[in-house]
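1. would you be able to build a 3D model of this:
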Amino acid sequence: MNKYKSGFVAIIGRPNVGKSTLLNRIIGQKIAIMSDKPQTTRNKVQGVLTTDEGQVVFMDTPGIHKPKHKLGDFMMKVATNTLREVDLILFVIDATESFGSGEQFIVERLEQTKTPVFLVINKIDKIHPEQLLAVIDKYRTRLDFKEIIPVSAIEGNNVNTLLTQVFDYMPEGPQYYPADQVTDHPERFIVSELVREKVLHVTREEIPHSIAVVIEQMKERNNENVYIAATIIVERSSQKGIIIGKQGSLLKEIGKRARKDIESLLGSKVFLELYVKVQKDWRNRPLHLKDFGFKEDDY
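-> Model prediction:
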């Protein structure tokens, strides 16, 4: 009889290479927010995959980049600390992007770890198969990758092959989480992330990095509907105006889109109230970062 395997896997890479899309594809449902804007993921999002063979806990880390403010410092600490805690690292790259200083920055950090590293070449649906060989050639000399696996996270191509290889590298171990649990994050965290995702989807360029979402209240009512009050934190009054929109139209749209995903997550009707609050320069203030859930002492 095969021994039960379990372990921890870090998904790392530059911002916007499709790490969250890959995590959601692996887990089979949405637990990490997705946006075409860089630095969408700020905390470690842990996804749990349980099969007959074993259990793997995947950690989707913030995109590794040179930090520009205290929030950036926090995101980098989360990403690099994760590398010390895992049994395997998936270095995800975008097949359509050339090797640049961002990739070099990550490779230099991977050179310092003894953890096995897979190169996962994502977005292969966007290139010709012949171009793939050139990408592989470019990377294979940069680091001693244990495996090089091309995938399309959005289409699902080759993801099962990747998972087979991941399980091959997992040690024997216990089941850490119940079989039906797909994330270690509380529902409030995922709800706040779903609201933040919708803000990213509907607002202009100047908004994304300067918002946080705080769940003020989340409670089940007698009729089994869930009431949620959430505050969207921005840094400037002008951003507050943008998020609210003309006669509240944008805020309404954010609420409508977020409610749909939250209902899907919770499996019940949701009444969602959104507020917008200005907190000047919050990304550089440790106290605000702590209030909004970015606690360095957790890592």
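
2. all contacts plus neighbour counts: C-alpha atoms, from now on.
-> Will do.

3. doesn't Leu88 make contact with Leu119?
-> No. Between Leu119 and Leu88 there is no contact under Cα atoms under 8 Å: 11.0 Å.

4. for Gln55, give me its contacts.
-> Lys5, Ser6, Gly7, Val48, Leu49, Gln175, Tyr176 (Cα atoms under 8 Å, 6 or more residues apart in numbering).

5. ok, so of those residues, who is nearest Asp184?
-> Val48 (7.6 Å; Cα to Cα).

6. and the closest one, what element?
-> Assigned by DSSP states H and E, Val48 belongs to strand 45-50.

7. and Asp137, by the same measure?
-> Asp137 belongs to helix 129-140, assigned by DSSP H and E.

8. to check against the first, give me the structure of this:
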Amino acid sequence: MDAESSGFRAGFACFVGRPNVGKSTLMNALVGTKVAITSSKPQTTRRAIRGIVHRPDAQLVIVDTPGFHRPRTLLGERLDSLVLSTLTEVDVIGFCVPANEPIGKGDRFIVDKLAAVKKTPVVAVVTKCDLATREQVAHQLLAVSALAEFAEIVPVSAQGGEQLDVLADVLVKRLPESPPLYAGGELTDEPEQVLVAELIREAALEGVRDELPHSIAVVVEEMNPREGRDDLLDVYAHMFVERPSQKAIVIGPGGARLKDVGTRARQQIEALLGTRVYLDLRVKIAKEWQRDPKQLRRLGFYD
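-> The predicted structure follows:
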């Protein structure tokens, strides 16, 4: 019996929400492995990364999008444009609101944008329920239901694994009947070099000052097996910041911070690729790259 005749469903869902509401953590939890980087810093996600959930009855492809916000730079405009284009291409939208924070202007801004996407059902997802009391969760569910008419509202905890199966069922129910879109073993369609660059950026984001994260970009220039060795991968990457003062923060006294970033990134890359890695990581200055169209293209942020 083929997938289509057996009622198999396959399609795309995306998570949207303001920065730092737990979208990437939620996608990783549903997929069952890390395909998107996470950080306590807002606006960590800069690309629409796809994670693939395989079930006997369905294949759910989740698109994790950057946090939606009022842009202040050309990079911010590009990210918001990416989110808007993604909304029109998926079968169902998950609007994420954290249980432990009050509804704010940013949430209402996104709800207004979602109102324009008339044909796509929107499921409200109340995230981070492990960080809130039962009373807070109940209050947030009422507050979210007052925001707009949603197809359903589902409270979840990605960290605790609570209600993830319920959310997956709710999303799958709104996918079209279709054969699988990806091969059974695939968990993401991101190129390995992009995933490696993202893991390096995640390691760099941890522990830096608040003003730095949006100024960090990472490009993997080269990634090849070591000549004569099949157990070692050479990775050459550049981390770009906008100012000399930021370069000093990333490198740290005597290069200690950069060394720590490299060590943590290498461990994550080895876990991802299943092989030993030599990581050559250099820091460069790309002045005001977030506002420069030419540099944005060079760093992978296209129109």
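
9. show me what Ile37 of the second structure lines up with in the first structure.
-> Residue correspondence to the first structure (TM-score structural alignment): Ile37 of the second structure is matched to Ile33.

10. how about that match, secondary structure?
-> Three-state call for Ile33 of the first structure (DSSP: H, G, I helix; E, B strand; the rest coil): coil.

11. so it touches Leu194, yeah?
-> Yes. Assessed by Cα under 8 Å, Ile33 of the first structure is found in contact with Leu194 at 6.4 Å.

12. among those two, which residue is more densely surrounded?
-> A count of neighbours by other Cα atoms under 10 Å puts Leu194 above the other of Ile33 of the first structure and Leu194, at 26 against 20.

13. Phe189 is in contact with Lys218 of the first structure, correct?
-> You called it Lys, but residue 218 of the first structure is Met. No. Using Cα under 8 Å, Met218 of the first structure makes no contact with Phe189, being 11.1 Å away.

14. would you mind measuring from the residue mapped onto Ala204 of the second structure from the first structure to Ala258 of the first structure?
-> Under the alignment (TM-score structural alignment), Ala204 of the second structure pairs with Val199 in the first structure. Val199 of the first structure is 9 Å from Ala258 of the first structure, where distance means Cα to Cα, to the nearest Å.

15. quick one: buried ones out of the contacts of Gln55 of the first structure?
-> Lys5, Ser6, Gly7, Val48, Leu49 (16 or more other Cα atoms under 10 Å).

16. farthest pair in those residues?
-> Most distant of those, by Cα to Cα, are Lys5 and Val48, 13.2 Å apart.

17. Arg259 of the first structure versus the residue nearest to Glu224 of the first structure when sequence neighbours are not counted, what's the distance?
-> Residue nearest to Glu224 of the first structure in three dimensions, not counting chain neighbours: Ser268, with 7.3 Å by Cα to Cα, 6 or more residues apart in numbering. As defined by Cα to Cα, Ser268 of the first structure lies at a distance of 10 Å from Arg259 of the first structure.

18. those two: who's more crowded?
-> Arg259 (22 against 13).

19. show me what contacts the aligned partner of the more buried one in the second structure?
-> Arg259 of the first structure maps onto Arg266 in the second structure, with residues paired by TM-score structural alignment. Contacts of Arg266 of the second structure were listed using Cα under 8 Å, 6+ apart, and they are Ile200, Val277, Tyr278, Leu279.

20. do Ala286 of the second structure as well
-> Taking Cα under 8 Å, 6+ apart as the test, what Ala286 of the second structure contacts is Phe240, Val241, Glu242, Arg243, Gln295.

21. rerun at 10 Å
-> The contact partners of Ala286 of the second structure, taken as Cα atoms under 10 Å, 6 or more residues apart in numbering, are 215-217, 239-244, 292, 295-296, 299.

22. swap in Gly207 of the second structure?
-> Ser40, Lys41, Val250, Arg257, Val261.

23. show me what the fourth one lines up with in the first structure.
-> For Arg257 of the second structure, the aligned position in the first structure is Leu250, judged by TM-score structural alignment.

24. is its match within a helix or a strand, and which one?
-> Remark: Leu250 of the first structure resides in helix 249-266, with elements defined by DSSP H and E.

25. mean deviation, that helix versus the second structure?
-> With mean Cα distance after the TM-score superposition for the first structure, helix 249-266 of the first structure departs from the second structure by a mean of 0.4 Å once superposed.

26. the first structure: matching residues for stretch 72-85 of the second structure?
-> Going by TM-score structural alignment, stretch 72-85 of the second structure lines up with residues 68-81 of the first structure.

27. let me know the secondary structure of the residue lying closest to the match of Ile37 of the second structure once chain neighbours are set aside.
-> Spatial nearest neighbour of Ile33 of the first structure, excluding adjacent residues (Cα to Cα, 6+ apart): Glu197 at 5.8 Å. Recorded secondary structure, Glu197 of the first structure: helix (three-state DSSP).

28. what sits against Glu197 of the first structure?
-> Here Glu197 of the first structure is in contact with Ala32, Ile33, Met34, Ser35, Thr40, Thr41, Val191, Pro208, Val213, Ile254, Arg257, Ala258 (Cα under 10 Å, 6+ apart).

29. can you check Lys77 of the first structure too?
-> Counting by Cα under 10 Å, 6+ apart, Lys77 of the first structure has contacts Asn43, Pro62, Ile64, Pro67, Leu71, Glu296, Tyr299.
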